[in-house]
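Participant: Quick one: sequence plus predicted model below, questions after.
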Amino acid sequence: MSKTITLTAADGHELSAYHAGHHDAPHALVVVQEIFGVNHNIRSVADRFAEQGFHVVAPALFDRAKRGVELGYSPDDMKEGLALRAAIPLEATLADLRACVAHFHTHAPHRKVGVIGFCWGGTLAWDAATKTRDFAAAVGWYGAGIAKHVDAQPHCPVQLHFGGQDASIPPQDIRAIREKHPDVEIFVYDDAGHGFGNRDRASSYNAQAEHLAWSRSVTFLEACLHTSGNIPDRS
């Protein structure tokens, strides 16, 4: 079951979100967009997770700056996406992610919630893990901003995926993350570039890397979001 819903953040901001899966699914997951909005690719990712037993919400994080954003991958689209991202403070974006958690907990108060993000969303997944205590697991795919926040300490298990040919994330950045966080699972796909998991971008999509990263992500999230164990402290 997929539909668009409205969420309300703690500061009163209302944002739309793509909802997929069922309220009684065993796992809850926030899917975080790239700089291109909640477009066809992100909706497809949400649907795929729903098919694998996740209750999924993909928040429209650009709603604070401009509503209804759904971009393609042209240079102009990228320029617009970067400008919108720059217009929204991190604290506001984290409030929107926490609104997703609150939505899940209205239906299942004790269910653990995970977060997975791509590109900008990959960095935000790291920020969600280090700057909040709302999430029981975080997965980041090619988050270029993670190295800038490498000193932050995650409050939940984290798994990261990078392309070995990603010009925006040099090897020294990945090495710095490994050295600072030896407990974080990090995978590098040697022949993949930035955006290797986006099936709508033929110029960057790498089927072999995407398949392996997807399998690893699902296995990791299922293990971390198992109903036994403690629920994260959200204080």
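Facilitator: Great, that's in hand. Numbers count the residues shown, from 1 in each chain.

Participant: Every contact and neighbour count from this point should use C-alpha atoms.
Facilitator: OK.

Participant: mind listing what the residue lying closest to residue 95 once chain neighbours are set aside touches?
Facilitator: Nearest non-adjacent residue to residue 95, counting by CA to CA, 6 or more residues apart in numbering: residue 9, 5.8 Å away. The contact partners of residue 9, taken as CA atoms under 8 Å, 6 or more residues apart in numbering, are 15, 95-96, 98-99.

Participant: Of the residues you listed, just the buried ones, PyMOL syntax please.
Facilitator: Those of these that count as buried under 16 or more other CA atoms under 10 Å are selected in PyMOL with:
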select buried, resi 15+95+96+98+99
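
Participant: Please flag which of the contacts of residue 9 sit within helices.
Facilitator: 95-96, 98-99 (DSSP state H).

Participant: now the helices for the protein?
Facilitator: Listed in chain order, the helices of the chain (DSSP H) span 40-51, 75-86, 90-107, 120-131, 171-180, 207-224.

Participant: Please identify which of the ones you listed is closest to residue 34.
Facilitator: Closest approach to residue 34 among the helices of the chain is made by helix 120-131 (5.1 Å; CA to CA).

Participant: helices or strands next to that closest one in the packing?
Facilitator: strand 27-32, helix 90-107, strand 113-118, strand 137-141 (3 or more CA pairs under 8 Å, 6 or more residues apart in numbering; DSSP states H and E).

Participant: hang on, the earlier thing: and the furthest pair within the contacts of residue 9?
Facilitator: Greatest spatial distance among the contacts of residue 9 (CA to CA): 15 and 98, at 12.0 Å.

Participant: here comes the other one, which I'd like you to weigh against the first:
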Amino acid sequence: MAATNTDIPTLDGAGTIPAYVARPDADSARAIIVIPEIFGVNEGIRQKCDDWAAEGYLAIAPDIFWRFAPGVELSPDVESEFQQALGYFGQYDADDGVKDIEAAIHWLRGEGVDRIGCVGFCLGGRLAYMAATRTDIDASVGYYGVMIDQMLNEAHAIANPLMLHIPTEDHFVDHAAQKTIHEALDPHPKVTLHDYPGLDHGFAATMGNRRNEEGAELADGRTRAFFAEKLA
């Protein structure tokens, strides 16, 4: 596995998006876009890319905050940094963000990849859902995605497989929002929802106080199996 930083062109060609890239030992026709939380491309997100590369995927994590806080790396376990991250979330335009995901798809196609998945966390989970509704990505996975209940009018556009991991005690996605998501997406033939009773937002973080080992291993195992099937 080899890791590097690169810059990928935006869709309109007006700028470039910094990204962390982890390449497997052998060339791969499969790739995973790892979409960060509100904490930037930090150590935990880089580790997720490295883990996908170890599984044989070309993995890339775009810096979703590059327009106003390029290169920022924050910790959810440091209160001041957590508040800083919430501020960035308030500034962030998810419509721009999904265009950045599409730019990453185009870049990967140029690298010779023909099967592409994305996996996102928190804000990245929302972007994974939006990628499923607005791009031609082959498969998407969202962990504790926020605000999806407010975007269900786009669900009809989901053409490729989508999996969502939903912790039932997510303090950013309340029970009413979860109920709305289930009612809209349970009948959808391309969507799989998994609930995690008693778990909270961030349970599958690579490291830190939020991680729940049992829940993370269960969800990550489901994600690996999902991509192994859908990106074959």
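Facilitator: Done, it's in. A quick note: this is a predicted structure, and the numbers were derived from the prediction, not measured.

Participant: Work out the TM-score between the chains.
Facilitator: Scored against TM-score structural alignment, normalised by the length of the second structure, the superposed chains reach a TM-score of 0.91; 223 aligned residues with a CA RMSD of 1.5 Å.

Participant: Select, out of the helices of the first structure, the one closest to residue 153 of the first structure.
Facilitator: Residue 153 of the first structure lies closest, by CA to CA, to one member of those: helix 120-131, at 5.4 Å.

Participant: In the second structure, which residues correspond to that closest one?
Facilitator: Matched against the second structure by TM-score structural alignment, helix 120-131 of the first structure falls on residues 123-134.

Participant: Please give the centre-to-centre distance between the matching stretch and its chain.
Facilitator: 7 Å (CA atoms, centre = their mean, to the nearest Å).

Participant: Against the first structure, what's the mean shift for it, could you check?
Facilitator: For stretch 123-134 of the second structure, the mean deviation from the first structure after alignment is 0.7 Å (mean CA distance after the TM-score superposition for the first structure).

Participant: can you list contacts of that stretch?
Facilitator: Residues external to stretch 123-134 of the second structure that are found in contact with it (CA under 8 Å, 6+ apart): 35-38, 89, 94, 97-98, 101-102, 118-120, 137, 139-148, 154-162.

Participant: again, only using 6 Å
Facilitator: Identification of contacts with stretch 123-134 of the second structure by CA atoms under 6 Å, 6 or more residues apart in numbering yields 35-37, 120, 140, 142-143, 145-146, 148, 157-158.

Participant: now stretch 142-156 of the first structure
Facilitator: Under CA under 6 Å, 6+ apart, the answer for stretch 142-156 of the first structure is 119-120, 122-123, 129-130, 136-137, 161-162, 169, 173, 177.

Participant: cool, stretch 109-119 of the first structure as well?
Facilitator: Here stretch 109-119 of the first structure makes contact (CA under 6 Å, 6+ apart) with 28-32, 34, 125, 135-143, 225.

Participant: Residue 38 of the first structure -> the second structure?
Facilitator: With TM-score structural alignment as the criterion, the equivalent of residue 38 of the first structure in the second structure is residue 41.

Participant: from the contacts of stretch 142-156 of the first structure, which two are the most distant?
Facilitator: Top of the distance list for the contacts of stretch 142-156 of the first structure (CA to CA): 136 and 169, 25.9 Å.

Participant: With neighbour numbers in mind, choose between these two.
Facilitator: Between residue 136 of the first structure and residue 169, counting by other CA atoms under 10 Å, residue 136 is the more crowded of the two (24 against 20).

Participant: give me every residue that touches residue 224 of the first structure.
Facilitator: Going by CA under 6 Å, 6+ apart, residue 224 of the first structure touches residue 137.

Participant: make it 8 Å
Facilitator: 136-137, 157.

Participant: So which of those residues is the closest to residue 81 of the first structure?
Facilitator: Taking CA to CA as the measure, residue 81 of the first structure lies nearest residue 137 of the contacts of residue 224 of the first structure, at 26.6 Å.

Participant: didn't the closest one look like it was pressed against residue 184?
Facilitator: No: counting by CA atoms under 8 Å, residue 137 of the first structure sits too far from residue 184 to count as a contact (11.1 Å).

Participant: quick one: which of these two has more around it?
Facilitator: It is residue 137, of residue 137 of the first structure and residue 184, that has more neighbours when counted by other CA under 10 Å, with 28 against 16.

Participant: closest to residue 43 of the first structure among the ones in helices among the contacts of residue 9 of the first structure?
Facilitator: residue 96 (17.6 Å).

Participant: Next one: the closest one relative to residue 13 of the first structure, how far apart?
Facilitator: Distance from residue 96 of the first structure to residue 13 of the first structure, counting by CA to CA, to the nearest Å: 8 Å.

Participant: Repeat that for residue 49 of the first structure.
Facilitator: From residue 49 of the first structure to residue 13 of the first structure the distance is 27 Å (CA to CA).

Participant: Give me the nearest residue to whatever residue of the second structure lines up with residue 143 of the first structure, chain neighbours excluded.
Facilitator: Matched by TM-score structural alignment, residue 143 of the first structure corresponds to residue 145 in the second structure. Nearest non-adjacent residue to residue 145 of the second structure, counting by CA to CA, 6+ apart: residue 125, 3.8 Å away.
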